[in-house]
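Undergrad: Please work out how this folds:
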Amino acid sequence: MRYDDSPPPPESASSISPDRRWFMRRSGLTIAAASLVPAALAAWVLTQALTGSGPDRQPPPAAAPLPASHATGLDGKPNTAAGATGATPTGTSRSAQPPAKGPLAGRTVVVDPGHNTGNFDHTAEIDRQVDIGTKRKECDTTGTTTNSGYMEAEFTLDVSRRLRTLLEAKGLKVVFTHETDRAWGPCIDERARIGNEAKADAVVSVHADGVSEGSRGYHVILPAEVKSGKADTAKIVEPSRLLGERIASNFGRTTGSSPANYLGSGTGLVIRDDLGGLNLSTRPKVFIECGNMRDSKDAAQLTNPQWRQKAAQGIADGIVGFLGG
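TA: Below you'll find the model as predicted:
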């Protein structure tokens, strides 16, 4: 028996039994394997964290595109986030739109904001004559202004953007004839062509009138039956009338405005054969004059953002009703 703390003398290989040598080898392998397991597990966890892969080895989902409805706020100003809007050769439409849903999915509406703020600086270009079927007419005009200088083109673009947001919420595809993508125009024949090429289910051109003080109210302009040169409206007269009636009734109810007191005999509906945008259209189309910018009372409404939202809602409700939504 030993009484000190010194280690026992080492066993010689020859003095160890075969069974003991086998046990020592197995114990050493077990310890070595056990020491490798934590290192391998740590490496696997680090790989998953860096690659974002889960047990099914699928990569993480890509960032979702910006929904189309975010491209314009209720203040009418465009969202400048990448991908919010896009331009096409025949008009301006959304990019990265979410999948359309609802009873109106797959239907197309073309919205035509009347005039362009740049037209005032490009009078030579917009004075160029174009063929509207019944005659030749200026490519475009400047539009009117309020007495304080608020442009019709500013008004029409703001209402059109609000209208687009409302229509897209119903699942409709909305195409603009222009937005902020060009310095002037487009010409009236091009505006008609954009609606035709889009095979639009409805086209609405947004305007405001510029007549004398005391002339108040809205009116919707319908195409006359015209067949001359490039113009042939026979197929669109009736559906355009139905579209116009829907918009007029909804617009008046939503905004609280009355039909124009200076034309249309109080119906809010007027038929014309001298507008190229109507004469050259092959799709149901109307113009709406939302009020008179030269009348102080109408101008107070037209310059009010809350009223413009109501105007957009009234037009949207008319379009949706016409399309059966």
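
Undergrad: Going by C-alpha atoms from here, please, whenever you check contacts or count neighbours.
TA: OK.

Undergrad: So D273 versus N279, what's the distance?
TA: Applying Cα to Cα, to the nearest Å, the value for D273 to N279 is 7 Å.

Undergrad: so V37 sits in a helix?
TA: Yes. The assignment for V37 is a helix, going by DSSP: H, G, I helix; E, B strand; the rest coil.

Undergrad: just to revisit the earlier point, name the residues contacting each of D273 and N279.
TA: Here D273 and N279 share the contacting residues 223-224, 226, scored by Cα atoms under 8 Å, 6 or more residues apart in numbering.

Undergrad: Can I get those in TSV including secondary structure?
TA: Shown next, in TSV, are the shared contacts of D273 and N279 (three-state DSSP):
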residue	secondary structure
P223	strand
A224	coil
V226	coil
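
Undergrad: of those, closest to H178?
TA: Distance to H178, by Cα to Cα, is smallest for P223 among the shared contacts of D273 and N279, at 21.8 Å.

Undergrad: show me what contacts L104?
TA: Taking Cα under 8 Å, 6+ apart, we find L104 in contact with 170-172, 323-325.

Undergrad: Redo the residues you listed as CSV? Include secondary structure and distance to L46.
TA: What follows is the contacts of L104, written out as CSV (DSSP: H, G, I helix; E, B strand; the rest coil; distance: Cα to Cα, whole Å):
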residue, secondary structure, distance to L46
K170, coil, 47
G171, coil, 45
L172, coil, 47
L323, helix, 56
G324, coil, 57
G325, coil, 53
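
Undergrad: Restrict those to the buried ones and give me that as a PyMOL selection.
TA: Entered in PyMOL, the line below selects the buried ones among those, by 16 or more other Cα atoms under 10 Å:
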select buried, resi 170+171+172
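
Undergrad: follow-up on the earlier one: so for D273 and N279, which residue has more residues nearby?
TA: Ranked by neighbour count (other Cα atoms under 10 Å), D273 and N279 place N279 first, with 28 against 17.

Undergrad: could you measure the more buried one against K227, distance?
TA: Relative to K227, N279 is positioned 9 Å away (Cα to Cα).

Undergrad: go on, T146?
TA: Using Cα to Cα, T146 is found at 36 Å from K227.

Undergrad: Next, count neighbours for the closest residue to D232 other than its chain neighbours.
TA: Residue nearest to D232 in three dimensions, not counting chain neighbours: V226, with 5.4 Å by Cα to Cα, 6 or more residues apart in numbering. Neighbour count of V226, defined by other Cα under 10 Å: 20.

Undergrad: all helices of the protein, in order?
TA: For the chain, the helices defined by DSSP state H occupy 18-51, 123-126, 152-168, 188-197, 237-255, 276-279, 296-302, 305-323.

Undergrad: between these, which one is nearest to A84?
TA: Among these, helix 152-168 sits nearest to A84 (Cα to Cα), with 12.3 Å.

Undergrad: which residues does S249 contact?
TA: G318.

Undergrad: Second input sequence below; structure requested for side-by-side comparison:
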Amino acid sequence: MPYHHRKLLTLTLPLVLPFALTACGGAATPVPQSSDAPGATTSDAKDSPAGSPAGAAGSQGTESAGARESAHPSQSGPARSGSATPTADRPLAGRVIVVDPGHNPGNFRHSTEINKKVDIGTTRKECDTTGTSTNAGYTEATFTLDVSHRLRDLLEKEGAEVVLVHDAERPYGPCIDERARIGNAAKADAVVSVHADGSATGNRGFHVILPARVKDGAADTGAIVAPSRTLGEKLVTHFARTTGTRPANYIGSGTGLDVRNDLGGLNLSTVPKVFLECGNMRDPKDAALLTDAGWRQKAARGIADGIEAYLQG
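TA: Predicted coordinates for the structure are as follows:
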């Protein structure tokens, strides 16, 4: 979840959604936040201090169903799966898709490590953050890992080779710059970073964060701005259609799209990449959806359909 209290570079586009849509913050008490959000939502991780009691409580409930043993890239590489053999009923065969579960359930135990700043080209930002949580303590890191597992399984059935940036097998992270490097090293056809926002009550809906045109230091997004926008537009259409939720009513002017130049995961990417904020964990109505396993399966299906639509042109 990225912060919503700072200035954002937002691009408003006339996006027409060819279907009917239905409606899909910070608190005084410490809650996990992500470092890349306006307002306290995603880190690239998100821009907020880590290590909160809410994160500790929620992380213990992280769903591990579908998790598989995999080493971190610094050891023997991220989790890879799937077949490259194309068949008629496997439309994504031969495609490499990187799924990036935002944050890590263990981040709250490693505030020193995740608060260490890394270079994102335009500036330096925290390695990662804890992410946000619902008022009841269901953490963003738990949510993102669950949706990512579901998404991986769906994409594999379509024949894709899936690289999972992490599977909570490491104590914290990876840092936002390393997340970008994993997608780059995989030569991914598409990368989706799964998140949930942490904005104010009443702010509802999902949005896709797109990379701005950046060229500074190690950051050069010139080649990925256009394809990332196309990926984002496909995700907006299919996520809304499948989940029955609307684009955010508080960012993106109803388009479901937001352009950012301050997220390391986007700035340092050399392959098409977007962040998807699936809803606002701090709004009770959105939280009811995000904590529902049936809705999370719909979310994964919507993401998979959007990726497939993008790759099929």
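
Undergrad: Put one on top of the other, what's the TM-score?
TA: TM-score of the superposed chains, computed with TM-score structural alignment, normalised by the length of structure 2, equals 0.76; 248 aligned residues with a Cα RMSD of 1.9 Å.

Undergrad: what do N279 and K227 of structure 1 both touch?
TA: Residues within reach of N279 of structure 1 and of K227 at once, by Cα under 8 Å, 6+ apart, are 133, 233.

Undergrad: hang on, the earlier thing: of the contacts of L104 of structure 1, closest to A231 of structure 1?
TA: Closest approach to A231 of structure 1 among those (Cα to Cα): L323, at 24.7 Å.

Undergrad: ok, so what distance separates the closest one from R107 of structure 1?
TA: L323 of structure 1 is 9 Å from R107 of structure 1, by Cα to Cα.

Undergrad: okay, and the common contacts of those two?
TA: Counting by Cα under 8 Å, 6+ apart, the common neighbours of L323 of structure 1 and R107 are D201.

Undergrad: related to what we said a few turns ago, between T146 and K227 of structure 1, who's got more neighbours?
TA: Between T146 of structure 1 and K227, T146 has the larger neighbour count (other Cα under 10 Å), namely 21 against 14.

Undergrad: So what does the more buried one match up with in structure 2?
TA: Counting by TM-score structural alignment, T146 of structure 1 corresponds to T134 in structure 2.

Undergrad: how about the nearest residue to S93 of structure 1, chain neighbours excluded?
TA: Of all residues not flanking S93 of structure 1 in the chain, V175 sits nearest, at 4.6 Å (Cα to Cα, 6+ apart).

Undergrad: can you list contacts of stretch 129-143 of structure 1?
TA: Against stretch 129-143 of structure 1 from outside (Cα under 8 Å, 6+ apart): 114-117, 119-120, 123, 125-128, 151-153, 185-189, 226-231, 274-277, 279-280.

Undergrad: Can you get me the start-to-end distance on it?
TA: The first and last residues of stretch 129-143 of structure 1 sit 17 Å apart, counting by Cα to Cα.

Undergrad: buried set for it?
TA: Of all the residues in stretch 129-143 of structure 1, those buried under the rule 16+ other Cα under 10 Å are 130-134, 137-143.

Undergrad: Just give me the closest of these to G195 of structure 1.
TA: Using Cα to Cα, the buried residues of stretch 129-143 of structure 1 come closest to G195 of structure 1 at I132, 15.1 Å.

Undergrad: now for that closest one: what does it line up with in structure 2?
TA: Checking TM-score structural alignment: I132 of structure 1 goes with I120.

Undergrad: what does H219 of structure 1 give?
TA: In structure 2, H219 of structure 1 lines up with H207, judged by TM-score structural alignment.

Undergrad: nearest residue to its match other than its sequence neighbours?
TA: Going by Cα to Cα, 6+ apart, H207 of structure 2 has G256 as its nearest residue, at 4.4 Å.

Undergrad: That neighbour pairs with which position in structure 1?
TA: Match for G256 of structure 2 (TM-score structural alignment): G268.

Undergrad: So what's the residue count around its match?
TA: 25.

Undergrad: quick one on the thing from earlier: for G252 of structure 1, state which of the shared contacts of D273 and N279 of structure 1 is nearest.
TA: Comparing the shared contacts of D273 and N279 of structure 1 against G252 of structure 1 with Cα to Cα places P223 closest, at 20.6 Å.

Undergrad: quick one: contacts for the closest one?
TA: Contacts of P223 of structure 1 by Cα under 8 Å, 6+ apart are 233, 236-237, 240-241, 271-273, 278-279, 285-286.

Undergrad: Just the buried residues of these.
TA: Buried among those (16+ other Cα under 10 Å): 233, 236-237, 240-241, 273, 278-279, 285-286.

Undergrad: what's the residue most central in space within structure 2 in contact with, if anything?
TA: Central residue of structure 2 (Cα atoms, centre = their mean): V194, 2.3 Å from the mean position. V194 of structure 2 makes contact with 99-102, 144, 147-148, 275-278, according to Cα under 8 Å, 6+ apart.

Undergrad: which one in structure 1 is aligned with it?
TA: Under the alignment (TM-score structural alignment), V194 of structure 2 pairs with V206 of structure 1.

Undergrad: And the residue nearest to S93 of structure 1, how far from D298 of structure 1?
TA: V175 of structure 1 is 28 Å from D298 of structure 1, where distance means Cα to Cα.

Undergrad: Ok, G291 of structure 1 next?
TA: Distance, G291 of structure 1 to D298 of structure 1, using Cα to Cα: 6 Å.

Undergrad: Looking at the two, which has the bigger crowd around it?
TA: Comparing G291 of structure 1 with D298 by other Cα under 10 Å, the one with more neighbours is G291, at 26 against 22.

Undergrad: give me every residue that touches the counterpart of that one in structure 2.
TA: In structure 2, the residue matched to G291 of structure 1 (TM-score structural alignment) is G279. Counting by Cα under 8 Å, 6+ apart, G279 of structure 2 touches 24, 196-197, 204-207, 248, 286-287, 290.

Undergrad: before we move on, the earlier item: distance to Q313 of structure 1 added to the contacts of P223 of structure 1, as JSON lines?
TA: Shown next, in JSON lines, are those (distance: Cα to Cα, whole Å):
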{"residue": "T233", "distance to Q313 of structure 1": "28"}
{"residue": "I236", "distance to Q313 of structure 1": "24"}
{"residue": "V237", "distance to Q313 of structure 1": "24"}
{"residue": "S240", "distance to Q313 of structure 1": "19"}
{"residue": "R241", "distance to Q313 of structure 1": "20"}
{"residue": "I271", "distance to Q313 of structure 1": "24"}
{"residue": "R272", "distance to Q313 of structure 1": "25"}
{"residue": "D273", "distance to Q313 of structure 1": "28"}
{"residue": "L278", "distance to Q313 of structure 1": "23"}
{"residue": "N279", "distance to Q313 of structure 1": "27"}
{"residue": "K285", "distance to Q313 of structure 1": "18"}
{"residue": "V286", "distance to Q313 of structure 1": "16"}
